[in-house]
Each structure stands twice: as structure tokens, then as C-alpha cells.
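Peer 1: Structure, please.
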Amino acid sequence: MYPILIEFGFFKIFTYGLLVATGFLVAILLASSRAEKEGLDSQKVLDLCFYVMVSALLGARLLYVIVEYRYFLDSPLEIFKFWKGGLVFYGGLILGVLISLWYLKRNQMPMWKTADLLAPSIALGQLIGRWGCFFAGCCYGKKTDVAWGITFTDPRSLAPLEISLHPTQVYLSLNAVFIFIFLMWLSKRKVFDGQILWSYGILYSIGRFAIEYFRGDDRGFPVEQVLSTSQFVGVFI
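Peer 2: The predicted model follows:
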């Protein structure tokens, strides 16, 4: 695809980094615009989003480095070049949740109500960010003969070249589209605080668990060669 969107000499804009940043921005705007309607302080929500964004990036990158440790042992400086691609969502989720709990307690914000506000924003950010994965070639699928298979040709892509692959990045984005629409619908009909967050967790885990079987990239530390790292985490979520 197009891992580098714009390039002028040494100046480069990586498509992955741009779309991930766009996903975060749109997600934050959605959360802040809905905050007061949900009876929450919009400024505190914005501050929380900043903490979540930073911690999610760090956690997602850290888990990716752990999973791909063999590569980074040979190229340690690549650890810091996250804009090229290489984030594991569950790593960001875990660290983001921990930092969120700290922030919510410190600022005396209602945990479940705030979590319900943020859940649709997470799905919205994912559906945009996954296209960054698509253009960078990370999170690629297994070899396939299906009509909608995609072939990467750019040598800077992270995916194998000249082979038809399952577009798992698109599968993940479409899964996020469904989750986002459902959560926005459910938000107007929820019966208890926490319902939106739990619905997100269940739906995302089911979709991610299924899509993992179509992934062709390194899936981390497989459990008895059956479950990938993400599937293993998804089972607990």
C-alpha cells in the first residue's frame, strides 16, 4: 500500500502515524462533545483523554516490543520509531485502564459512567487507526485465494510482498464500525452504568478472537500453539 504518505527529502509523513493520530483526535473530540450531556466535566474528560492517549501509546508499543523482542534485540533504536507501525491494542488497553483508574480516583470522577462515555470513542479511534495498519502493512493476514485478498507491493511495507493476503486490518476496522454504531445506539438505552464498557469489551474480544485466526504476522507467544497473545488476553476480557 502506501506506508509513506508524503516524502520530501528527509521529511516524511508516515500514513500509519497520521491515521493513528487522527483516530486519537476524533475519539477525543467525540468524548468531549458528549461529556456534558452525560453530566461529566468536559475539561476533566479532556485531561483524562490526554493521559489515556499517552499511556495507551506506551502500553501498545511496549507489548509489541515484547512480542517482537527478537527483532528489537538486533535493532534497539527501532523501539522508538512507533510511527512506522507496531502497536498492540491490548497493551495500550491494559496500561490505559490502569492510568484511567488512577486519574478517576484522584479527581473523584464516577468510574463506570466515565467508562461508558469513553467506550464508543475507543471504537471510533480504532476504526480509523486500523487503516493506518492497512497502509503500513502491519497486522497482515494469511495467504488466501479469496476475491477480496490484497497484495502489497511497496518494499517499505511490513507485509510480505506479491502475495494475496487476507485484509485483516480491514476486518478489524469493520468490526470497530459495527461496535461503534451499536454502542452509540445502546448509549441511549442503557439501564446501568458500565453497560456500554462491558458491551464494548465483549464485542471487541469476540471479533478480535475470530479475526486472529486469519492473521499471518507473528502472533506473539502462542498458548499451546492454539491461541495467540491477543486471543489469550481476549479470553480473560
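Peer 1: going forward, measure contacts between C-alpha atoms and count neighbours the same way
Peer 2: Will do.
Peer 1: And the strands in the protein?
Peer 2: Counting by DSSP state E, the chain has strands at residues 4-8, 11-14, 150-151, 164-165.
Peer 1: The ones you listed: which one's closest to residue 37?
Peer 2: Of all those, it is strand 11-14 that lies closest to residue 37, at 36.0 Å by C-alpha to C-alpha.
Peer 1: mind putting the strands of the chain in a markdown table, distance to residue 208 included?
Peer 2: Formatted as a markdown table, the strands of the chain follow (distance: least, C-alpha to C-alpha, whole Å):
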| stretch | distance to residue 208 |
| --- | --- |
| strand 4-8 | 27 |
| strand 11-14 | 25 |
| strand 150-151 | 20 |
| strand 164-165 | 18 |
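Peer 1: which one of the ones you listed lies closest to residue 174?
Peer 2: Closest to residue 174 of these is strand 150-151 (C-alpha to C-alpha; 15.9 Å).
Peer 1: just to revisit the earlier point, tell me the most buried of the strands of the chain?
Peer 2: With neighbours taken as mean count of other C-alpha atoms under 10 Å, the strands of the chain reach their highest mean count in strand 164-165, at a mean of 22.
Peer 1: Tell me which residue is most central in the protein.
Peer 2: In the chain, the residue lying closest to the centroid (C-alpha atoms, centre = their mean) is residue 89, at 4.3 Å.
Peer 1: ok, now which ones touch it?
Peer 2: When contacts are counted by C-alpha atoms under 8 Å, 6 or more residues apart in numbering, residue 89 touches residue 60.
Peer 1: ok, it to residue 64 distance?
Peer 2: 9 Å (C-alpha to C-alpha, to the nearest Å).
Peer 1: Tell me the gap between stretch 182-189 and the middle of its chain.
Peer 2: Relative to its chain's centre, stretch 182-189 lies at 21 Å (C-alpha atoms, centre = their mean, to the nearest Å).
Peer 1: Check the burial of residue 219 by counting its neighbours.
Peer 2: Using other C-alpha atoms under 10 Å, residue 219 has 18 other residues around it.
Peer 1: thinking it is in contact with residue 228, fair?
Peer 2: Yes - at 5.2 Å, residue 219 and residue 228 qualify as touching, with contact defined as C-alpha atoms under 8 Å.
Peer 1: tell me, what's touching those two both at once?
Peer 2: Where contact means C-alpha under 8 Å, 6+ apart, no residue is in contact with each of residue 219 and residue 228.
Peer 1: For the comparison step, fold the sequence that follows:
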Amino acid sequence: MEAVLAKIDPIAFELGPIPVHWYGIIIASAMVLAVFLAVNEGQKRGIKEDTIYDLLLWGLPLALICARLYYVIFQWQYYRVYPSEIYRIWDGGIAIYGGLIGAFIVVLVLCKRQEISAWLMLDVVAPTVILAQGIGRWGNFVNQEAHGRATSRFFLQRLHLPEWIINQMRINGVYYQPTFLYESVWDILGFILLVSLRHRLHLFKQGEIFLAYLIWYALGRFFIEGMRTDSLMLGALRVSQWLSLLLFIGAIIVGVWRRRNDPALAWYLDAKD
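Peer 2: The predicted model follows:
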């Protein structure tokens, strides 16, 4: 008979009557790290520290609202029955794509008002965003959500996963594919790739680090999303797969079009403090 350890409690600790969830701690930690790295790179590219903080001040609330709205809209059959749970964001249930849409809008508005290149700003923050996404997936792990189809303990052991991960993927007596882990690894690899290449001379024009981020993230998300069981279908594919496909193709088209039609595009490294 296999020994099964107790699963991870989603509540880390309590401050009086207020429960503090691991989900929130993980998301907040990812954001702090992302801002630190963005500020450091932004200063090298001539973007003031206060501008990054302004982006956080306006972008984070709108990103969270849009991420929750996106999730609720596509899970409306549930929330129309339980409307009081719509605001319970600490229990999980935010959609990355919704958050990206909200943050993208804030970047465009902020950069226009402060007369900063939106492409440059997107280049600076893109690697830190994908890192935060990779870290944030561990909040899904603690909440036992965003998993894949049912599998066996033997399959998980063959992935050489530690017991505490295998045990957490046991939900109501059934083991599931750790799709949260697949996406986390893919995102962190994307971060390493982007930060390793972005300072190479004559490699990236302004805007192309952001486009590379979209291509990398969308490619991985398309296949990983197909393994999940908790997302909405739209025809032959899931909603997030359609959006991933659109972003993947769109980013390539925009990148090629900019190179061909604007030979005067500035290099990313031309922007200096």
C-alpha cells in the first residue's frame, strides 16, 4: 500500500481572522522580483525607475481585474449560479491572457502620456513578465488547479518528480498531469533565453524582444493548454489555444513587416541611459 503524504494547505498562515493564501504570496513574490529586474534593465535603457513604478501602480490592479474578468467570463455557467464567488480571487481563478491584455493597455497609455517608446518599454518588461508567469504557476500547484488529464503515479515517478509534487497532484484519490509544471519550466526557459540574448549587438530591434516573448509563450501555451481539462472549448480547440495561435502568427507577421517596411528601426541596445 503506497504511503501518501498530506497535501499542501493552500493557507500559509492567518493574521487574526484573515487567512493568507500561498497563492497570493507566490503571485506577490513573483511581482516583486519582476519589478526589481525591470527597474534594473530599464535604467540601462534610459527608463526612469519611477516610470516602472507608475506602470506597476496602474498596471497591476487593471491586470488583476482583467485576468479575473477573463476567467469569470469563460466560466460564467458556474459564476452565474454562485455570483458571490466572483471576487474571491485569492482562491485562484485568474487568466494570464486577461492580465496581459490589461497590462498591455496600461503600457500603451502610460508611454503615450510620458512620451516613451511603448516598444522599448514592452521589451524591458517582457522577460520579467514571463519569469513572473513561470513562478506564478506554482500558485496553481498549491491550489491543485490548472492540471492536466488523469494519469498514474508511475507516470509521475518516471518524470523524476519529488514526492511532494507527486503527492500534490493526487486530487480526490486520482493523479493528474502536472501541466502547471510544464508551463512553469517553459516560461523560465523563455526568461533565460531572452535575458541571455537581449544584450547581443545587432540582434534585436526595439519591440522584437516583446515579439519574441509572445512567440515563445504562445507556442508553449498552445500545446500545454491542450493537455488541460479545465478550460473552455471553442470548436476543435480551447479558447486559450485559439488566442495562442493568433498571438504566435500575429507576432511573426508584425516582426517581419516591421523589418521590411521600416529599415530605420532602432536597435534595442541603442537605447541607453
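Peer 1: Please state their TM-score.
Peer 2: The TM-score (TM-score structural alignment, normalised by the length of structure 1) is 0.91; 229 aligned residues with a C-alpha RMSD of 1.7 Å.
Peer 1: which residue in structure 2 lines up with the residue nearest to the centre of structure 1?
Peer 2: When structure 2 is aligned by TM-score structural alignment, residue 89 of structure 1 is paired with residue 96.
Peer 1: can you tell me how far that match sits from residue 111 of structure 2?
Peer 2: Residue 96 of structure 2 is 22 Å from residue 111 of structure 2, where distance means C-alpha to C-alpha.
Peer 1: ok, now which ones touch the counterpart of residue 171 of structure 1 in structure 2?
Peer 2: Aligned by TM-score structural alignment, residue 171 of structure 1 pairs with residue 182 of structure 2. By C-alpha under 8 Å, 6+ apart, the residues touching residue 182 of structure 2 are residue 224.
Peer 1: sorry, back to before: give me the distance between the residue nearest to the centre of structure 1 and residue 139 of structure 1.
Peer 2: Going from residue 89 of structure 1 to residue 139 of structure 1 by C-alpha to C-alpha gives 11 Å.
Peer 1: Residue 15 of structure 1 now?
Peer 2: 15 Å.
Peer 1: Over to residue 38 of structure 1?
Peer 2: Distance of residue 38 of structure 1 to residue 139 of structure 1, given as C-alpha to C-alpha: 35 Å.
Peer 1: what about these two, which has more around it?
Peer 2: Neighbour count, other C-alpha under 10 Å: between residue 38 of structure 1 and residue 139, residue 139 has more, with 24 against 15.
Peer 1: Surely the more buried one is in contact with residue 165?
Peer 2: No - between residue 139 of structure 1 and residue 165 there is no contact under C-alpha under 8 Å: 10.9 Å.
Peer 1: Grab the nearest non-local neighbour of the counterpart of residue 79 of structure 1 in structure 2.
Peer 2: When structure 2 is aligned by TM-score structural alignment, the residue opposite residue 79 of structure 1 is residue 86. Distances taken as C-alpha to C-alpha, 6 or more residues apart in numbering place residue 79 nearest to residue 86 of structure 2, at 6.5 Å, with adjacent residues excluded.
Peer 1: now do residue 86 of structure 1
Peer 2: Among residues not flanking residue 86 of structure 1 along the chain, residue 64 sits closest, at 6.1 Å (C-alpha to C-alpha, 6+ apart).
Peer 1: Trace that neighbour over to structure 2, please.
Peer 2: Matched by TM-score structural alignment, residue 64 of structure 1 corresponds to residue 71 in structure 2.
Peer 1: got the residue ranges for the helices in the stretch 101-250 of structure 2?
Peer 2: Under the criterion DSSP state H, counting those that start in this stretch, the stretch 101-250 of structure 2 carries helices at the ranges 118-143, 153-158, 163-168, 179-197, 208-225, 239-261.
Peer 1: count of neighbours near the counterpart of residue 40 of structure 1 in structure 2?
Peer 2: Using TM-score structural alignment, the partner of residue 40 of structure 1 in structure 2 is residue 47. A count of nearby residues for residue 47 of structure 2, using other C-alpha under 10 Å, gives 22.
Peer 1: same deal with residue 75 of structure 1?
Peer 2: Residue 75 of structure 1 has 10 neighbours, counted by other C-alpha under 10 Å.
Peer 1: roughly how far apart are it and residue 65 of structure 1?
Peer 2: Applying C-alpha to C-alpha, the value for residue 75 of structure 1 to residue 65 of structure 1 is 11 Å.
Peer 1: ditto for residue 120 of structure 1
Peer 2: Residue 120 of structure 1 sits 28 Å away from residue 65 of structure 1, going by C-alpha to C-alpha.
Peer 1: next one: residue 94 of structure 1
Peer 2: Per C-alpha to C-alpha, residue 94 of structure 1 is found 15 Å from residue 65 of structure 1.
Peer 1: Between those two, which is the more surrounded one?
Peer 2: With neighbours defined as other C-alpha under 10 Å, residue 94 of structure 1 and residue 65 compare such that residue 65 has more, 21 against 17.
Peer 1: Quick one: residues contacting the more buried one.
Peer 2: Applying C-alpha under 8 Å, 6+ apart, we find residue 65 of structure 1 in contact with 72, 79.
Peer 1: swap in residue 188 of structure 2?
Peer 2: By C-alpha under 8 Å, 6+ apart, residue 188 of structure 2 lies in contact with 130, 131, 134.
Peer 1: okay if I get these as CSV plus neighbour count?
Peer 2: As requested, the contacts of residue 188 of structure 2 are exported to CSV (neighbours: other C-alpha atoms under 10 Å):
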residue, neighbour count
130, 25
131, 23
134, 24
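Peer 1: What remains of those once you look at structure 1?
Peer 2: Using both residues aligned by TM-score structural alignment, their matches' C-alpha atoms under 8 Å, structure 1 keeps these contacts from the contacts of residue 188 of structure 2: 130, 131, 134.
Peer 1: so what's the first one closest to, chain neighbours aside?
Peer 2: Pointing back at residue 130 of structure 2 there. residue 187 (5.6 Å).
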